[in-house]
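Q: quick one, fold the following:
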Amino acid sequence: MASSNWISGIVVCTLIASCLFVVAGIIGIVLGPHILQSQVEKQLPLTADSDQLDSWSTPPVPIYLQFWLWECVNVGEVLRGAKPYVVQRGPFTYLEHRTKTGVYFNDNYTVTYRQPISYTFVPEKSALPETTRITMVNTPIVTIVALLRNQSAKTQEIFNIVKNFFNETLFIDHTAREWIWGYEDPLLKAAKSLPIIKDLVPDDHFGYFYGSNATDDGLYTVFTGEDHINQLNNINKWNGISSLPYWRTPWGNQINGTDGSWFPPLIGKDLQSIRLYLYSTDICRSLYAKFEKHSSVLDIPTELFSIPAEIFLNSTLNPDNIAFGTTDSGVLDVSVCRQGAPIYISLPHLLYAADRYQSRLEGIEPDAPIHRTIFEVEPHTGLVLSAQKRLQINVFLQPEHFIDDFKYISEVVLPAIWINESTTIDQKSADDLNNQVLRFFTIVRWVSIVLIPIGIVIFIVTIVLFKKHRSREESTPLLFAEANNTIASDHDH
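A: Next up is the predicted model:
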């Protein structure tokens, strides 16, 4: 009897344990990720002693900036009104060095900093040397002509005389390094000495990224995420302002989102409906990326977001874009934030641009997979593990009666230079992310998955064994009884 009670006790304990395994597995599957995610989100906010402060201040993975310069190969025909035929030269590749400086944590859950960036040429990742000479549109002249458009005919004629004295033409030849980082322009220098137009000329140097090497693009104040994780790294102010002065509507002037290097976690969000906002000083506005598909970077699951074509539609097709002027789809007139220079921003090769822009050029080949902007984001942390940020700088040309070289040209948005700022996490950083964060999600998921069938198997085996044991117990007295009856019968005979 005691033995039977002991076995029954073991069976009850085993059944309870098997049920606990199943329950633990279900809880692990349902609640485990949420519990772990809450722990991760407690570690993400930026503080003076947070673990990720160093990697936030100085990114541990390499960032490259590549330039393709558009050379015009039919200058003579263009000056007579023909379509420009352009050929891209490059890439010219530079390694970015960036470190946040002056980091100061404020009382309102924000942190303020500057981020100087310097560049080092990388020959092995470049198609041509920096000294390669390229014939491109003379943007300083185009800028001055645009600034003089509302001046008197006499002023324009004086400038034309000065331009011809310096033998300046609409297309000129410089090295790739000069086009990118700047050169002293004799015409700009002379223009600054003329009382009539000196105030219109901001500098006597020109380069598409002149002044961008070893400097920063402004003073940033971003949210630390301490009070609300969904605000992590979102920009609070840029250069002390929270709204831009450039565009036509309050919505267009808003500074939204992050700088594109780190977003709030994506877990628990409807990927199909959310927008990842970012602010770009290159285009003087905020824009957003939308979810495209699931992806992976070095075997780490990620979510791929891209800047959608709707961002570049004209205001008829996308009423939100009424804030950004009256250009047609695909280009953004940023002269309002470029000292009046007739600079238009687009995607490389005028991707998504209206036919009126593409059809006036020869040589461009827009291709979405290689010319759009994408981000691959790790959803638990919001870290960008891979990014390709692409844009193109164009110069708006139109005929001018009083200026030689401009008299017969056709109106065109002429590509000048396009860039790709790219980064991909390295293997060491990927391993660190896995070991410090992601592997715990994997462990909990698989342990939970394994616990359920183990619990079920133990439950079934226990029931089967217990039933067999009970069957043997019930049959044993019957056997003894039959044996006793047989002995009695033999004795009687």
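
Q: from here on, contacts and neighbour counts on C-alpha atoms
A: Will do.

Q: helix, strand or coil for Glu124?
A: When classified by DSSP: H, G, I helix; E, B strand; the rest coil, Glu124 comes out as helix.

Q: ok, Leu479 - how many residues close by?
A: Per other C-alpha atoms under 10 Å, the neighbour tally for Leu479 reads 10.

Q: in a helix, it, correct?
A: Yes. Under three-state DSSP, Leu479 falls within a helix.

Q: residues making contact with stretch 339-354?
A: 142-144, 146-147, 202, 283, 309, 312, 328-335, 357-358, 364-368, 371-372, 390-397, 413, 415, 418-419 (C-alpha atoms under 8 Å, 6 or more residues apart in numbering).

Q: what's the following helix or strand after the strand or helix carrying Cys13?
A: Assessed by DSSP states H and E, Cys13 sits inside helix 2-30. Heading C-terminal from helix 2-30, the first helix or strand you meet, by DSSP H and E, is helix 32-43.

Q: could you pull out the strands for the stretch 201-350 of the chain?
A: Here the stretch 201-350 of the chain has its strands, by DSSP state E, counting those that start in this stretch, at 205-206, 220-223, 235-238, 275-280, 285-297, 300-306, 332-333, 343-346.

Q: before we compare anything, build this one as well:
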Amino acid sequence: MVFCSMRLCLFIILAGVGMISAVLGFLAFIFVPKFIECQVKERTFLGREQNGTDNIVLKNFRDPPYDIKLQIWTFSTQNVDDVINKGKRPILEEKGPYTFSWCKMFYCTKQTLIFLQMTLVYSFATKKKYFFNANESCANCSLSDQVFVPNILFQKIIDITTGLSYPIRKTIEFLIRNKEKIFINVTVAELLFDGYEDELIKNVCSLVPTICKVLNVPERIGLFYGQNGTDDGLYEVDTGLRNINLLDKVYSWNGLKGKLKNNSWYGEQARMINGTGMLNFLNQAFFSDEKLEIFIGQLCRSFNIEKQSTAFTSGIPVFFVIHNLKIFWMLKRNKYKDSVIQMLLITSTIAQFKKVCGCAPSGLLDMSTCLPGQPRILWSNSHFLNAPSALLLEGMNLPSIKNDYSYFDIEPITGVVVGVQQKSQLNLGMLRGDLSITRNMRDLIVPIIWINESAIIDSKTREQLQIPIKIIFYAYIFGWILLLFGSFCFSLIIGFVVVRQCRRMAQVCFFLKLKRTFGQGRKIEFSEVISLIFL
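A: Predicted structure coming up:
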């Protein structure tokens, strides 16, 4: 009787321990990740704590926790005379990287931040300043290096003179002779941030300064002249306070709400201001969908990004996110054969191409409407990735998805952008036009530079991000241990019950066999029982 009570108590204890372990293990799987998610949602908004101090999101916005680099490769034309006089295609020399570090100290990065509409929307402008980092540039890279590149101003003169009468063209050609060249020899510093002085502009502005002021003609010409230490516009973005899925949603840019001006791009959809500014955080809506729109002020355009796979960056599991590879496909390309596209690719004007095909050539983005003076700058992926192969020139590296795509690494729990690599290329559409000095040229699209803007989260923030990851990881391990222990307890109970039932069945079978063998009423000898057991 005592033995039965002990056995029953053992069953109850094992069942109780197993049940508690299973429940705790199940809660570890469900409750801990949900708790972390709720904490993230509660704290992920741009604003201030109850004591008036900046919360962690606002701190990271003011001082982005990233190691940021801007790497630039130049394309220098080696056969300028053959291109101009013999109609040859350019032979390029690709050199770089020229590495620039982003100064993110408070005195270098100044941000104007204004909370609007009861802290639901904030308005800001961020100033960025880059300085040359010789240690991380190529061994023989110097800002004093000379490069031969197409003259952007000369192409504006081509646009002006196209279609004019012969006497006027000749007059303009006489005035610019020995003052403007089709290709120019400048230093890398002048090409990028410092700018170079154009003799024609200098003379015109000295004679008629009013025209230069009205037309906002810069004193010097450079791809990024006057932009180092400036911002890319005034944004109004959601704080995420009422809904984390709206965090960083762009409502307006430079006073334009919902849509850019009608002279921008070539369609209503292209002019829409959609998506997130993607500053430091990605809104949580992305994790319930495979695609998300982001707005890039420097390009005056919204773009789609999409999940590609999962990966690890700096020891942190991330979503590997890339630009949609069809981002630059022509909307109406399917109406035309490739031969027609190639013929139209280098046409008399980009406007004519857009008139025929509905938009810029595949793989290229016409930036003219987004830049002051509307130069014929075409933006593309580096090395013309996803663009027609006819654009590739001798001396360029061949494009590859591995080396030339842009991507974002997103930590899925907090939505923090862990790493970014944004690769692009600036090209100039060169037209022969109606001038006699360009009559032997062919129409060309010539690369000038390609850029890799990269950012990786710093070590301190990486350690902070690993805390919730480790908590969830250990919660899963603890949950598995508890579930396995609970399963073990139930297995012991089930095993004991099964063994006991088997023994009972064996006893019943044994006595039934005795009765059949010896019959009822006969005394059974011990030796006979032993012989039956071992039969």
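
Q: can you give me the TM-score here?
A: Once superposed, chain against chain, the TM-score is 0.85 (TM-score structural alignment, normalised by the length of the first structure); 463 aligned residues with a C-alpha RMSD of 3.0 Å.

Q: quick revisit: run the angle between the helix holding Cys13 of the first structure and helix 32-43 for me.
A: Comparing the axes of helix 2-30 of the first structure and helix 32-43 via axes from the mean of the first three to the mean of the last three C-alpha atoms, to 10 degrees yields an angle of 50 degrees.

Q: give me the mean deviation of helix 2-30 of the first structure from the second structure.
A: Compared with the second structure after the fit, helix 2-30 of the first structure shows a mean deviation of 3.7 Å (mean C-alpha distance after the TM-score superposition for the first structure).

Q: buried sites along that helix?
A: 11, 14-15, 18-19, 21-26, 28-29 (16 or more other C-alpha atoms under 10 Å).

Q: let me have those residues in a markdown table, extended by distance to Tyr279 of the first structure.
A: Putting these into a markdown table (distance: C-alpha to C-alpha, whole Å) gives the following:
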| residue | distance to Tyr279 of the first structure |
| --- | --- |
| Val11 | 64 |
| Thr14 | 59 |
| Leu15 | 58 |
| Ser18 | 54 |
| Cys19 | 52 |
| Phe21 | 49 |
| Val22 | 48 |
| Val23 | 46 |
| Ala24 | 45 |
| Gly25 | 43 |
| Ile26 | 42 |
| Gly28 | 39 |
| Ile29 | 37 |
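
Q: check those residues and tell me the two furthest apart.
A: Val11 and Ile29 (27.1 Å; C-alpha to C-alpha).

Q: roughly how far apart are the spatially most central residue of the second structure and Val57 of the second structure?
A: By C-alpha atoms, centre = their mean, the second structure has its centre lying nearest to Phe408, at 3.5 Å. Separation of Phe408 of the second structure from Val57 of the second structure (C-alpha to C-alpha, to the nearest Å) stands at 19 Å.

Q: what's the answer for Met118 of the second structure, then?
A: In terms of C-alpha to C-alpha, Met118 of the second structure sits 18 Å off from Val57 of the second structure.

Q: test my guess that Arg445 of the first structure contacts Val30.
A: No. Contact criterion C-alpha atoms under 8 Å: Arg445 of the first structure and Val30 do not qualify, at 9.5 Å.

Q: tell me the secondary structure for the residue nearest to the centre of the second structure?
A: Once three-state DSSP is applied, Phe408 of the second structure turns out strand.

Q: ok, and the closest non-adjacent residue to whichever residue in the first structure pairs up with it?
A: The alignment partner of Phe408 of the second structure in the first structure, by TM-score structural alignment, is Phe375. Spatial nearest neighbour of Phe375 of the first structure, excluding adjacent residues (C-alpha to C-alpha, 6 or more residues apart in numbering): Ala387 at 4.5 Å.
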